[in-house]
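# A predicted structure for the sequence below; I have some questions about it.
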Amino acid sequence: MRGRGKNSAMVAAALCASILGGTGAVAAEATQEAAGNLADGAPIQAITLKAANGISARILSYGATLQSLKAPGRDGTVADVLLGYDDLAGYVDHPNYFGVTVGRYANRIAGGAFTLDGKTYRLPLNDKTNSLHGGGKGFDKQAWKVVSIKSGPVASVVLSLLSPDGDSGYPGTLAATVTYSLDEAGNLTIAFEAKTDKPTIVNMTNHAIFDMAGEGSAAGAMGQLLTIPASAFTPVDEKLIPTGELRKVDGTVFDFRAPRTVAQGLRDGRDRQIVVGRGYDHNFALDKGVTATPQLAARLEDPASGRVLEVLSTEPGVQFYSGNFLDGTLVGKQGHLYRMGDGIALEPQKFPDAPNQPAFVSARVDPGKPYRHTMIYRLSVAR
């Protein structure tokens, strides 16, 4: 597993450099420090990747979590653009998926069940009648192993997790890795890989919640400009499970093909989908589909600070979640109280409930055919 993890780091670094063109002499730095211990005594590490232009990422080995992502604005002011917690205890005691790696299956599986090769598998129900983000103890609530860290033209950390056969009801022993890589230009690549010893399903992503003005900003993310290059989305039923339809976005509040504010349409109760989602909590079917290299899945811009986030991915969908369940009960970084609209998630992935929806891109993974998903958070400044 260790050798495979190092190879994954090299692949992720090479891919990041080839896509983003980072070839300068300035190095990015990776450092590691202790972040605390879990109740069972397991030590948790914090790894910081820092580029010369002021962009940095801090990763916790608990949940392979992206704890912070700091970027300068138009005036040079550096801000952390991720909602989350200042310390490990927050992620353990008040889990809300802030920046975590979700798996084995990101998003919802209807009824907490799916059938594979004629056998039905039962998963924990942690979202009323559904299984969400892998069930009650998904990848986000486990201690990952730090395989390697590296400084250089691309700074990186490789984390690994062995999920045993039957873990949360999923078949197959799954060896998973997540590689975070930061290049000299400040582009953060996240490469997911998983190998199984029997047929299973896998759908991994990062669940960062963004406020490009800086987490805890007075206006939150509602005035920020969002673009999603998708001509269709997957409408959901009352339980937030896709109906199987691919509905055109034309003429609806789901049309983000041209930039518009997050707030526009968020409270439009004339659209039944906004009502059942309590806002946006929907998968968009990206026009690009599945791609060999990461392509644009979403763009988020804060006009005031000029900070721009581009999310690129190899996967066919992106879940746009407008923070609908942030209800003011969570105290996050710097004592900030998080409310609905204080940040949004843009999660590249397979479609929700794909194991029960034959028309959707399959989430099946077989022995000898590893699962791979590469995504990039590309940060820049609009002048």
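That came through fine. Numbers count the residues shown, from 1 in each chain.
# Going by C-alpha atoms from here, please, whenever you check contacts or count neighbours.
Noted.
# any chance you could map the strands in the stretch 1-150 of the chain?
29-37, 43-50, 56-60, 65-72, 78-80, 101-102, 108-109, 113-116, 119-122, 131-132, 145-150 (DSSP state E, counting those that start in this stretch).
# Alongside the first one, take a look at this:
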Amino acid sequence: MIIDDATMLCIGLPTGVRAEILPYGATLHSLKVPDRAGTLKNVLVGLPNPAAYQRQRSFRGATIGRFANRITEARFTLDGERYELSANESPNCLHGGADGFDRRKWEVVAHWMSALTLRLESPDGDQGFPGELSIEADFALTPPATLSITYRATVTRACPVSITSHGFYNLADGGQIGDHLLQISAQHYLPVDDARLPESTPQTVSGTEFDFREERPLLHGEGTGYDHCFCLEPSESLREVAVLYAPETGREMRVSSDQPGLQLYTDAQSGMPSGVCLEPQSWPDAPNHPDFPNAILRPGEAYLNRMRFAFSTREK
């Protein structure tokens, strides 16, 4: 079932916890969870209405693919064949190219009270990527206040695949996010160059502004914010990888993932409340780094990315 781009689909729980998802871009538009006083408010920084997502490409809440993050010079070589991609952040490819999955009409497969499944078919050669790719995105709410997002995909030819949800979270009812406290279970991160591409092998977080092994305030690194991948321990099952907490409202968000990387991105655009993105995904530019965790999906294999955002509150 393909519905109008402007239709917002809702899933919710009897407690009032509620998510709004736009089929355009499989976009998570809003998510209402309680603060320590029990007041339900939206914790996502999105655009004002469905039409705005089509006018302005912001990636806010969108599903990102075929390959999240950046690919150097919009090219890679796989099985001896070179592929040229859409260089939408010239000379590099960002978030799948100029017409990524965030710019597509997704089909509604199923819609229940607390869950939703969307589907997209990406043709061979889409933005330069090889093979046909079929993907489903599952959104589900479970008590007391947990949002689970699952991506499943298959391909007809070998192709780099890394799909994620680009939610901008603010747990303090708007305003800046510098006072949020953050913990990330990572010993290493990937340093980046001026183009935000990996410039070396993983480096230790010890003694750097990237050391979130113990909970600490999320302060902008040198005033420019974060756009870095944290390297997680390998796992085929969900494990907790990050905790975000806003002392002002008492809201806490625990992030679980089965992916090798967690991208931390902090946004501080003027005129809008800032948000923080915690995106489970493959390592950036993995197709051009044989020493990075494998990000190639082959025919007969199934891509799976499961992420869980569990909300609760702390007392003062």
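Ah, there it is. Everything numeric here is computed off the predicted structure, so don't read it as measured data.
# Give me the TM-score for these two chains.
After superposition, the two chains reach a TM-score of 0.96 (TM-score structural alignment, normalised by the length of structure 2), with 315 aligned residues with a C-alpha RMSD of 1.6 Å.
# sorry, back to before: between the strands of the stretch 1-150 of structure 1, which gets nearest to residue 289 of structure 1?
strand 108-109 (20.1 Å; C-alpha to C-alpha).
# Read off where the closest one ends up in structure 2.
Mapped onto structure 2 using TM-score structural alignment, strand 108-109 of structure 1 covers residues 70-71.
# Mean distance between the matching stretch and structure 1 after superposition?
The superposed stretch 70-71 of structure 2 is, by mean C-alpha distance after the TM-score superposition for structure 1, a mean 0.3 Å from where its aligned residues fall in structure 1.
# for structure 1, what's the longest helix?
helix 2-20 (DSSP state H).
# Buried residues, that one. List them.
Buried positions in helix 2-20 of structure 1, judged by neighbour count with 16 or more other C-alpha atoms under 10 Å: 5-6, 8-10, 12-13, 15-17, 20.
# Distance to residue 51 of structure 1 added to those, as TSV?
Putting the buried residues of helix 2-20 of structure 1 into TSV (distance: C-alpha to C-alpha, whole Å) gives the following:
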residue	distance to residue 51 of structure 1
5	22
6	21
8	21
9	17
10	18
12	16
13	14
15	17
16	14
17	14
20	14
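# Show me what residue 187 of structure 2 lines up with in structure 1.
So residue 187 of structure 2 corresponds to residue 231, using TM-score structural alignment.
# and if you look at residue 196 of structure 2?
Residue 196 of structure 2 maps onto residue 240 in structure 1, by TM-score structural alignment.
# now do residue 264 of structure 2
Match for residue 264 of structure 2 (TM-score structural alignment): residue 320.
# Once you drop chain neighbours, what's closest to that match?
Once flanking residues are discounted, residue 320 of structure 1 sits nearest to residue 346: 4.9 Å by C-alpha to C-alpha, 6 or more residues apart in numbering.
# now do residue 294 of structure 2
residue 286 (7.2 Å).
# Which residues are in contact with that neighbour?
Under the criterion of C-alpha atoms under 8 Å, 6 or more residues apart in numbering, the neighbours of residue 286 of structure 2 are 71, 292-295.
# Redo the strands of the stretch 1-150 of structure 1 as a markdown table? Include distance to residue 256 of structure 1.
Output for the strands of the stretch 1-150 of structure 1, formatted as a markdown table (distance: least, C-alpha to C-alpha, whole Å):
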| stretch | distance to residue 256 of structure 1 |
| --- | --- |
| strand 29-37 | 36 |
| strand 43-50 | 32 |
| strand 56-60 | 28 |
| strand 65-72 | 25 |
| strand 78-80 | 25 |
| strand 101-102 | 25 |
| strand 108-109 | 23 |
| strand 113-116 | 32 |
| strand 119-122 | 36 |
| strand 131-132 | 26 |
| strand 145-150 | 38 |
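# closest to residue 378 of structure 1 out of those strands?
Of the strands of the stretch 1-150 of structure 1, the one closest to residue 378 of structure 1 (C-alpha to C-alpha) turns out to be strand 65-72, at 10.6 Å.
# Just give me the mean distance for that closest one relative to structure 2.
Mean for strand 65-72 of structure 1 is 0.6 Å (mean C-alpha distance after the TM-score superposition for structure 1).
# Can you check which part of structure 2 that strand sits on?
So strand 65-72 of structure 1 sits over residues 27-34 in structure 2, by TM-score structural alignment.
# Pull the distance from the matching stretch to the chain's centre.
When distances are taken as C-alpha atoms, centre = their mean, to the nearest Å, stretch 27-34 of structure 2 is centred 14 Å away from the chain's centroid.
# how about the strands in the stretch 201-350 of structure 1?
Under DSSP E, counting those that start in this stretch, the stretch 201-350 of structure 1 gives strands at 205-206, 209-210, 225-227, 232-234, 247-248, 260-261, 281-285, 295-301, 307-313, 317-321, 327-331, 337-339, 344-349.
# With distance to residue 164 of structure 1 and mean neighbour count as added columns, please give these in TSV.
Formatted as TSV, the strands of the stretch 201-350 of structure 1 follow (distance: least, C-alpha to C-alpha, whole Å; neighbours: other C-alpha atoms under 10 Å):
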stretch	distance to residue 164 of structure 1	mean neighbour count
strand 205-206	20	28
strand 209-210	29	26
strand 225-227	39	21
strand 232-234	32	21
strand 247-248	38	16
strand 260-261	43	18
strand 281-285	29	26
strand 295-301	32	24
strand 307-313	28	24
strand 317-321	28	25
strand 327-331	32	13
strand 337-339	35	19
strand 344-349	23	26
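# so which of these gets nearest residue 92 of structure 1?
strand 327-331 (13.0 Å).
# Now which residue in structure 1 aligns to residue 88 of structure 2?
Under TM-score structural alignment, residue 88 of structure 2 pairs with residue 126 in structure 1.
# That match: neighbour count?
16 (other C-alpha atoms under 10 Å).
# Might you report the residue contacts of the residue positioned nearest the centre of structure 1?
In structure 1, the C-alpha closest to the average C-alpha coordinate belongs to residue 206, at a distance of 1.9 Å (C-alpha atoms, centre = their mean). By C-alpha under 8 Å, 6+ apart, the contact list for residue 206 of structure 1 reads 66, 99-102, 347-348.
# ok, now residue 248 of structure 2?
Residues near residue 248 of structure 2 by C-alpha under 8 Å, 6+ apart: residue 172.
# Mind telling me what it corresponds to in structure 1?
Per TM-score structural alignment, residue 248 of structure 2 is aligned with residue 304.
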